[in-house]
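**Q** below are the sequence and a predicted model; questions follow.
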Amino acid sequence: MKLLFLLLSIVSFNCLSHVSHHDETPKIAITKTVNNYLKGSVLGDSQMISKAFHSDALVQGNSNGKLQRYDMKTFLGFFSTDKPGKHTTKIISIDIENDAALVKAHWDMGTWMYIDYLTLIKNDGQWKIINKVYTKIQK
């Protein structure tokens, strides 16, 4: 009986040890991707932010009543570790359907805030932000 228990324990442990980060749920994987962007924005770390975005992603929103569009190179240029952010961020909601997701995120800048709508696609096993639409709100 002890031998049977020992064998079952070894088999169970062996099965559990093969669980990897590739087995994580889509919600966890999407949260990690978006948090690379949000945390990177606070740190001013453009390399961390770039891990979250697809290289062809676009960033769009209204600024002073005019539509602004940025490619990734331009958008990443807004961040610098020499000037880390003084804002807080959080994920408000995540909606997932198959290999597409929509994330709503909040940036608190003090007297105003951004709301980001992030569209993500799962491609080659990785979730990436393919589009960001933002709006600025005065408090």
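**A** Great, that's in hand.
**Q** rest of the way, CA atoms for contacts and neighbours
**A** Will do.
**Q** where do the strands sit along the chain?
**A** Here the chain has its strands, by DSSP state E, at 53-63, 66-70, 88-97, 100-108, 112-123, 126-138.
**Q** quick one, which of those strands is nearest to residue 10?
**A** Relative to residue 10, the nearest member of the strands of the chain by C-alpha to C-alpha is strand 126-138, separated by 32.3 Å.
**Q** got another, please set it beside the one above:
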Amino acid sequence: MKIIILTALLFGLRPDSKAQINTAMNNTNMNSLAIKTTLEDYYFQGIYLGDVQRLEQAFYSDALLLGDVKGQPYFKRLAEYLDVVAHRQSPKDSSQPFHGEIIKISVINSIAVAEVKVKMYHYYYHEFLSFHHINGQWLIVNKMMTDTMDQA
């Protein structure tokens, strides 16, 4: 019996370790689902509809957006980006194709990264969105993007 207990202690096994693993997995799944909801209901829909208020709900107020579009450097603060969205015709209003796709979501504690693809107008964007859990919400704190020629 002593050998079993010592072996369990050496390998870090405790009677409640399975419960802790299940709780951690459930939390990760719940966080991934919350991020997926933010992406689908606020980020993708905000872009498609040109809905600035919806987009504001997805982003941290001081978020940065960086990358390149058609080979040119792209840098905007959230307020600048929202102003562009507010003054352009939305994909919905222009009857242009739009498609948002979640490739992967990775969550560790209070941070996460979502890899997504967005097709709108004649652009195909590959994006990495950094999230942080702030005041009970998963918010985009950084958007890195590049315009690619492959399909979203």
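**A** Yep, it's here. In this text the structure is predicted, and so the values were computed from the model without any measurement.
**Q** now do stretch 106-123 of the second structure: distance from first to last residue.
**A** One end of stretch 106-123 of the second structure sits 25 Å from the other (C-alpha to C-alpha, to the nearest Å).
**Q** now which residue in the second structure aligns to residue 99 of the first structure?
**A** By TM-score structural alignment, residue 99 of the first structure lines up with residue 110 in the second structure.
**Q** ok, residue 44 of the first structure next?
**A** Superposed on the second structure with TM-score structural alignment, residue 44 of the first structure falls opposite residue 50.
**Q** that match: neighbour count?
**A** The local packing of residue 50 of the second structure (other C-alpha atoms under 10 Å) involves 22 other residues.
**Q** gap between it and residue 135 of the second structure?
**A** 26 Å.
**Q** quick one: the strands of the first structure as JSON lines, columns for distance to residue 79 of the first structure and mean neighbour count too.
**A** Output for the strands of the first structure, formatted as JSON lines (distance: least, C-alpha to C-alpha, whole Å; neighbours: other C-alpha atoms under 10 Å):
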{"stretch": "strand 53-63", "distance to residue 79 of the first structure": "14", "mean neighbour count": "17"}
{"stretch": "strand 66-70", "distance to residue 79 of the first structure": "13", "mean neighbour count": "12"}
{"stretch": "strand 88-97", "distance to residue 79 of the first structure": "15", "mean neighbour count": "13"}
{"stretch": "strand 100-108", "distance to residue 79 of the first structure": "15", "mean neighbour count": "19"}
{"stretch": "strand 112-123", "distance to residue 79 of the first structure": "16", "mean neighbour count": "18"}
{"stretch": "strand 126-138", "distance to residue 79 of the first structure": "16", "mean neighbour count": "18"}
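**Q** closest one to residue 11 of the first structure among these?
**A** strand 126-138 (30.5 Å).
**Q** find me the equivalent region of stretch 119-132 of the first structure in the second structure.
**A** Mapping stretch 119-132 of the first structure onto the second structure (TM-score structural alignment) gives residues 130-143.
**Q** buried stuff in the strand or helix carrying residue 27 of the second structure?
**A** Assigned by DSSP states H and E, residue 27 of the second structure belongs to helix 17-37. Neighbour-count burial for helix 17-37 of the second structure flags 28, 31, 32, 35, 36 (criterion: 16 or more other C-alpha atoms under 10 Å).
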